[in-house]
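Enquirer: Need a 3D model of the following:
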Amino acid sequence: MKNLKGLTQKEAEKIFEEYGANELKEIVKVSLLKILIRQIKNNFIIYLLFVAMFLSFFVNKSVTAYTILAVIILVISTGFFQEYKAEKAIAALKKMIMPVSIVIRDGKEIEIFSKNIVPGDILILRTGEKIPADCLILESKELRVNESVLTGESQEMKKVEATSERNYKRENQLFMGTLIINGRCVVKVLRTGMNTEFGKIAGMISTAEKELPLQKKVNGITKYMVFVALTVSILTGIVMLIRSVPLSPELIIEVLIVVIALSVSAFPEGFPVVLMTTLASGAYRMAQKNAIVNRMSIIETLGETTVICSDKTGTITTGEMTVKKIFCDNKLFEISGAGYEATGDFSYNGKNINVQKNNSLNLLLKAGALCNDSKIERKGTDNEYSMRGTPTEAALLIASAKAGIFRDDLHFLREGEIPFNSERKIMSVAIKEKRENYVYSKGALEILLKNCKFIQREDGIFTLLERDKKQIMKMNQELASKSLRTLAIAYKKIKSPDKDYFEKELVFLGLVGMEDPPREEVKEAIKLCYTAGINVKMITGDNKETAMAIAKQINLKKGEILEGWELDELSDKELFKVVKNTVVFARVKPEHKLRIVKALKENGEIVTMTGDGVNDAPALKESHIGVAMGIGGTDVTREVADLTLKDDNFVTIVSAIKEGRTIFNNIQKFVTYQLSCNYAELFIIFFGILLGLPLPLLALQILFMNLVTDNLPAITLGFNPSSQDVMNKKPRKKSHILEKKLIYLIIIAGTIIGVITLGVFYFVLNVLNQELVVARTTALVTLIFFEIAHAFNFRSFRKRVLNRSPFVNKYLVYASLISLLATFLIIYTPLNKVFETSPIGWLNLLIAFVASLIIIFVFDIMKVKKGDLSQEK
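Expert: The predicted model follows:
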């Protein structure tokens, strides 16, 4: 690389003040006013309440009218604050993973947030990265870019470095938002933010919000309930009018107000907002556990996952590689130490050796350091390093450092290279050292060995014989069987950096065996997957022996193992038959991943697939849930993925699936609870009128109950924590939120609550011979107690109320206390005149309390007899 010092930090700060952050303005930013308008615009209930308010004014019931106005304000405020909270949570999620870039400032390579890039900055970009600004190419190697985001054309564009910083063409530029498909480059930033080509286009675009699948399901339920509520309310009104002949205008208006109040109470108007709040809070909980949801729509699908196809390196394993063994010149050397600490000894046959006195080993370590795009940087004054790049290359740099070989101390010039990719599985560089030219190569043994004609010995270079190859292959298998990832290294002296001759007739230097141990927690996570009915398949580019050794360590189920070459020989029909019983895929290429996903989907599986490289993008897109790596992944994969792991950990995927199941369960709980309460309210009024009883509840009482005692507990059910048994069930099949069993629960619960509340009303009125206002108040309190008690039934579909601490969901406890406090305020304070209630004695309260416990006992008995109330047998 040319001697590029870049901007100084002070210069960058001054330019930043002038141009601002390298960000695009949010085109679809939801303002507070927009959220407020949304509460009114599409809310049929608000219009009905306004009608009721004007009717109340018309018949001189100003107290009722003002109370309804207060209800309208409360409905709008509740919806506004819930939606605002959901929007804030979603906005926070978007900031969880901030793009970073490598920039040269004050002559040093540093990592900064891409939003802090300024015009004039020098950037280093590599394969898989999204270009953060409009740039001029100063240096490039095999650079190809996808500019479809700007041009609409998906074909790759070849890019070359500019010969001048004043006169340049499109082929010398990179544009914000486009993707590097191959190669690497050094660039100078020309334009940032809204001044970029992408920024100009973005300024002319507005993106419509898409409705989530879950939203469609909930909206479908809402529309159906609106129809039912209106029908029952109108029928109730007709019965009331028939019984009230002769009619007066005041009476008709009073009946209309009751009909409106009943309709409002039966409308599940809070569903859409509660849904978004539940999804947003669930996604935020996932983010706290290192799983960033890129698309809300996948939360539902997470709980349906039947197969996880996971990369091995960095996801199942730690991804922090350490060179443990080197096979060189027919000798197997061992290296002590672990991780990124450059302290360790080299030994042969149990005795420490001096690497500097071993020519072939010294040359291999030097080759590993030079054929390398990664970087290690010392942390403080000790021998611990941090790495930037790939774990494999970092391990080679650390191994070299243990031998006292530091790349920065070597005097060399890189004159050419052929980058590694998943097809070639080799990387080669042309290096000029003093006046000599060399090629250094590293890669998969089976590929590199074919290109080797010679072998390096301690006493010189010799022809590579067939017996040498057999011995090397045997050692490769031996290292792999011990869970070591193997890498072959070769070199040769050349006259000039001619790429056509780079990788021919190489001199074989040796094999490197790297340890990448499984994460300690993975074994338990895989066991949990099997308990939850989820199969796990490990996919790796490593050879068969290494893959099998790791699979054994993490207790993967016994099954078939397929290698990439075997996949190539299988037809799609043949793969369809064997893919389900295959647990390990070794020596896999990205295009194999795509075939694996398709075959599993054809088998009816719901597939979660991980990926990190550029070429993994098609497989991630094809899977039901594409999972990208936040640490080791590329911008390309993060762009198409549904979920990004901040810690690249397999356990995080399992946690996300658990959270996905919990969120869907919570949605089912609040929908079932809310509808059973709405059904009970309709039942009480309709059958009370039909049986010739006085109106059991008045309009304002119905509205109060709907807002305060219905909605508050329902909202908090969305915050139910994960139950311990959520991963003891098989994956949920694609289904509606309301399955048959839940509809039966709604009918059973609503009928019990309705019948008993009506019974209490009748008992107080006709048996205890108390006044109508007292009977109504007792019925109101009974219904409120019922709804609070019933909410506790829905903390779990399986566990009995009496077997769980009330504070499992503390928000439900708080909501219940607020509901009770509000209820007592409208009964035992002057507010009782507004709501037409009356203070009631301890006997009435006791009747209401005892009656409400029935719903808990009924549901607890059902849970004991039937187990999970949400699933069909």
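Enquirer: okay, CA-based contacts and neighbour counts for the rest of this
Expert: Noted.
Enquirer: I'd like the distance from the top helix by length along the chain to the chain centre, please.
Expert: Assignment by DSSP state H gives helix 650-690 as the longest helix of the chain. Computed by C-alpha atoms, centre = their mean, to the nearest Å, the chain-centroid distance of helix 650-690 equals 23 Å.
Enquirer: and for the helix or strand immediately after that helix in the chain, what are the contacting residues?
Expert: Later in the chain than helix 650-690, the nearest helix or strand by DSSP states H and E is helix 699-704. For helix 699-704, contacts defined as C-alpha atoms under 8 Å, 6 or more residues apart in numbering pick out Thr64, Thr67, Ile68, Val71, Ile257, Val258, Ala261, Leu262, Val264, Ser265, Leu780, Phe835.
Enquirer: Neighbour-wise, which one of the residues you listed leads?
Expert: Leu262 (30 neighbours; other C-alpha atoms under 10 Å).
Enquirer: Based on its surroundings, how many neighbours for Ile743?
Expert: 15.
Enquirer: Of the contacts of helix 699-704, just say which sits nearest to Lys29.
Expert: Using C-alpha to C-alpha, Val71 comes nearest to Lys29 of these, at 29.1 Å.
Enquirer: Please identify the helix or strand for the closest one.
Expert: Using DSSP H and E, Val71 falls in helix 62-94.
Enquirer: For the comparison step, fold the sequence that follows:
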Amino acid sequence: MADQGEQASGMLLGSSKFIAKEELIKLVDTYMDRKFDEEITKIEECGGIDSFQEFLGVEFNTGLKTADINEERINAFGSNKKEEKKNDTFCELCWDALGDKILRILLVMGTLSLIIGATLEKHPEYAWIEGFAILMAVFIVVMVTSTNNYFKQKKFSELKNEHKNRALITVLRNGEYFSMHPSEVLVGDVVKLVQGEIIPADGILLKAQRLQTNESALTGENDNVDKEGHEECLKRLKEWMKKGTRAEGDHAKREIPSPIVISGTNVVEGSGEMVIIAVGQYSKEGRISGLAEQDEEMTPLEIKLEHLADRISGLGLGAGIFVVLILWLRFVIELGTGANEWDTGDSITDLIYAVIVGITVIAVAIPEGLPLAVTISLAYSVRKMQKEQNLVKRLHACETMGGADCICSDKTGTLTKNVMEVQRYSVDGSVYDQPRFKSLFEKHEDYFAFLKDAICLTSAARLEKNKKNDTVEIGSKTELAMIKMLVSLGHDDYMQIRQNVQKSVLVTNPFASKRKRGSVIVGYSEDLVRIYVVGASEYLVKSSKRQLSLDATQVDIDEDRRQSLKKDIETMAGQGLRTLGIAFKDLAADEMDKLNEFDKKGVPVLEKNGLTLLGIFGIYDPPRDEVTKAIQDCKTAYIKVRMVTGDNPITALAIARSIGIADDNSIAMIGEDFRKEVGGVICEECKTELCDCPRNSKNAGDKKVRNDVVGNFDSFKRIIGHLDVLARSQPEDKYTLVTGLKQMGSVVAVTGDGTNDAPALRKANVGFAMGIAGTELAQEVADIILLDDNFSSIVKAVKWGRSIYDNIQRFIQFQLTVNVVAVTCAIVGAVTVKQSPLMAIQLLWVNLIMDTFASLALATEPPTDALLKRRPHNLTDFIITPRMFKHIFGQAIMQVSILFALFYAGEYFIPEYGSGKRILYNPKSEDHVRSGRDYHFDGEKDYYDYSSDPDIGPSRMMTFIFNVFVLFQLFNEINSRKLLDEWWILGNICHTWLFMGIWFFTFGVQVIMVQVGSWAMGCHLDGLTVEQWFICIAWGFVPIVWRFLIILIPFKTKIQIDDNKPASHLASSIHKGSQSLKRHVTSNYNP
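Expert: Purely as a prediction, here's the structure:
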């Protein structure tokens, strides 16, 4: 063996009797760098596929023996127990959270404020608190974000582990097939591959039946790759060599199928057997970590908020610099006019104070509450959505669903219960109901024997008992329906029938969506080779020449009988039944050489004609109880739902009508016709279906990344308005539909459960994978996993998506009002009297504590059904609507006006009560408070000396102003719950207990701050009197009254929307119009 290998190809022995693993790795890499046939040639240079039995120490017909499974093999080739990608630690998640631009700005500002406050401020004993509190705000955001991400990745890990426990593969050992976990396989193991499986390791195919894999995780290319056993590949290569023609570019490497299959890729169609040549860290998947991972992009909402924050921060920076320059200019003018004299200590302090005021203005302007509001809203929503059966994998999906205007949904298991039952059976010109099955088949035993064999051998479904003695259903639900029918008739020996012919099975062609059929060929004897076929009824009727009558004789299918069969199909389909044909054919001697011949669509040529039809099943899969209401909710929410299914178009349309997706004007198109009509999917740049353009930027280099578009966009636009059901569809049809809808500007959500659905799930704005029926790849690429496989859970996701968007808008409306008022006060006050009406520490309380509480209160408003009564928002819309602008600036103008009136003339109308050293009255008006401004307009000192007097302390007038300002924000927080000019602002407030609790808690803390905050909060040492508190609360009500006046102000939106026109009108109107299209589509359906 060694000599042969070394002489032929330079392959080297490892440290043991086996071939060196490095040589096997080179073989895999040869395939990955394939230009045409390099890996096939390399295998032949090694002595052919049989030589690998010696290289790997295995016999292909028996698999590894017990004695072969030892440490020597593991030491030579490694183990397939892959090191799982560890979840990020909490510290790593915290570091990731600090990557947010706004948080980095806040870190810098907080640090500067902390240093300046502790060293240069007039009262450093508490001035440091401002910077510290900003840093605490950053800490809170980071903690909330990290905690949310931690629990999200933990839940997804649990789901993946649950899938891994179910993901067993079939391995040949000691001449028998066993089910085992992929981590247990070794180099040399012979493994069966079936549709839907993820290939556990690198290997060479020994045999394959129409096997295709999807290698997008490695290459980014969504196209399926044909695979064949090595001997078949060699045969194809020799045939090509006789022709001598070769395709160009990337097409050449797919011209001859390859026998090499790669770990981590997926079997999307067919079946086969492989011998494993590389496992674990030495496999291709192991050597390239994170191939299937995607960087989590910024969400659309985060992008909008970052742009908003950048604008606000830019304005704040400009305002801060403006204040510093004005204060310095005023200082210079006062020196020049003699109004002020240079004193080194005081003058330098004044100059530094100007910088502090500027920094304060910048700090106030920065919307530090925004990231916290987004974080809280997403964390709250994701947690709640999980309880409603939506496991969110990518946060952008939450927001994007709020803008979704189109949902492309699978039927089986999503719109229906996926609990299938045979209810009708068409045979010999009659249709029988389920209650008559037993008497029918007992009376016609010979016929039933044919039918029973056909059912048992064309399916792999089975019923088993678990440890609790409960019946467990394994396999396709459609196949299970037929198996359960047999069991209900007292025939539970289906496994025995399969075992009896196991060694006689010549070819198995698994059911494939592309062919709409599956088959098995059994060689009972040299004289009797029979093919059993099960599949789409209309296709089998078309392929059948005869029908087996109930007396077990074959009769020709003449035109009358064929029309009768078509009528039976249409009748059952019109009742919402899935129709499934079953047939057989005894092969003639001259057909034996065609066992592995297929047409262009992958249909075995032996199945295309000459079949004997046994009958047609009518299988019922009832709609989910809640799906009709969910569909109606989507219509009300202006969301178009389209059904994408593999069913007969009449069946699909009947079910679509029964649940409200379709009406009498709706049409169903067959997937193949739809694809042809719209020209399929092509590269936008090359205008061809196949091209050399890379699929992602990772593999692009200098090339332009391919962007898929539909080939005939005008035709797509003409069709799509009338299309409610896409029937007999294949995964590429769903991909074409999603591509076209996105090209039209729609925000598309799509559901998928199969491996073949991965491209469409990736392409959609939001991909929903099934948590129960979904394959591992479908769940891997999806944005949200439906834990209950239920369509109504998608509608809940829509509500939460819209709620998140609204909640952020609520907070922005509140936050920007606070910021506009605070910044205006700081600028005008500093410029006019060298003092803001609000001290830095007071602004901090508003900016930090109230923003934190407000974000928690406003960002956790639960969704209501009212959210489903309006159109979805557009992803390109500015997040601040005209209505919001109206309320933000309307409230800001009112608040600034009142605060300046209090600041500049409060000593004339703010009443004072009591007596004592700390109670100072206005000399000009003995019933009112003394002015609390540090300076007069001319720069002369006013309250300045009192404010630093330990026996008197901060001004009561300024305390009153601070309290009014906070109460303005508290009452405006109630206003901010409403975004649409609603008159009744307390709507649903009793259901938002969190909002109510936080509001009263904030009010309580404000009372404490004012009454006992004293020096630390810049408040009067005795706080405010009861009478003054009542006056402040009365002022606090003004924003609510003022809101009613703002509502009356007209405004113009960019898009006029008639909210009174029901969605059903829109939904029905798009079905009316082109009757020629309807006739064209209907005429193309010919069962």
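Enquirer: Post the TM-score for the overlay when you can.
Expert: Here the superposed chains carry a TM-score of 0.86, computed using TM-score structural alignment, normalised by the length of the first structure; 847 aligned residues with a C-alpha RMSD of 4.0 Å.
Enquirer: The longest helix of the first structure against the second structure, how far on average?
Expert: Superposed on the second structure, helix 650-690 of the first structure shows a mean distance of 1.7 Å to its aligned residues (mean C-alpha distance after the TM-score superposition for the first structure).
Enquirer: Residue in the second structure paired with Ala229 of the first structure?
Expert: Counting by TM-score structural alignment, Ala229 of the first structure lines up with Gly316 in the second structure.
Enquirer: Just want the angle from the strand or helix carrying its match to helix 791-833.
Expert: Using DSSP H and E, Gly316 of the second structure sits in helix 300-337. Using axes from the mean of the first three to the mean of the last three C-alpha atoms, to 10 degrees, the direction of helix 300-337 of the second structure lies 0 degrees away from that of helix 791-833.
Enquirer: quick one, what contacts Gly380 of the first structure?
Expert: No contacts exist for Gly380 of the first structure under C-alpha under 8 Å, 6+ apart.
Enquirer: Pretty sure it sits in a strand.
Expert: No - per DSSP: H, G, I helix; E, B strand; the rest coil, Gly380 of the first structure lies outside any strand segment and is coil.
Enquirer: sorry, back to before: whatever helix or strand comes next after the helix holding Gly316 of the second structure packs against which elements?
Expert: Following helix 300-337 of the second structure in sequence order, the next helix or strand is helix 344-365 (DSSP H and E). With contacts defined as 3 or more C-alpha pairs under 8 Å, 6 or more residues apart in numbering; DSSP states H and E, helix 344-365 of the second structure has these neighbours: helix 101-119, helix 300-337, helix 791-833, helix 840-844.
Enquirer: which strands and helices sit next to the helix or strand that helix 344-365 of the second structure is followed by?
Expert: The helix or strand immediately downstream of helix 344-365 of the second structure is helix 369-387, counting by DSSP H and E. Counting contacts by 3+ C-alpha pairs under 8 Å, 6+ apart, helix 369-387 of the second structure is packed against helix 124-166, strand 390-392, helix 791-833, helix 851-858.
Enquirer: Of all those, which one is nearest Gln499 of the second structure?
Expert: That would be helix 124-166 among these, by C-alpha to C-alpha, at 24.2 Å.
Enquirer: Distance check, the residue positioned nearest the centre of the first structure against Thr192 of the first structure.
Expert: The centroid of the first structure falls nearest to Val293 when counting by C-alpha atoms, centre = their mean (2.8 Å). Distance, Val293 of the first structure to Thr192 of the first structure, using C-alpha to C-alpha, to the nearest Å: 27 Å.
Enquirer: So which residue of the first structure lies furthest out from the middle?
Expert: Largest centre distance within the first structure, by C-alpha atoms, centre = their mean: Pro246, 63.4 Å.
Enquirer: Give me the distance between that one and Ile252 of the first structure.
Expert: 10 Å.
Enquirer: Quick check: closest non-adjacent residue to the aligned residue in the second structure for Gly630 of the first structure.
Expert: Following TM-score structural alignment, the counterpart assigned to Gly630 of the first structure within the second structure is Gly771. Leaving aside its chain neighbours, Gly771 of the second structure sits nearest to Leu787 (4.4 Å; criterion: C-alpha to C-alpha, 6 or more residues apart in numbering).
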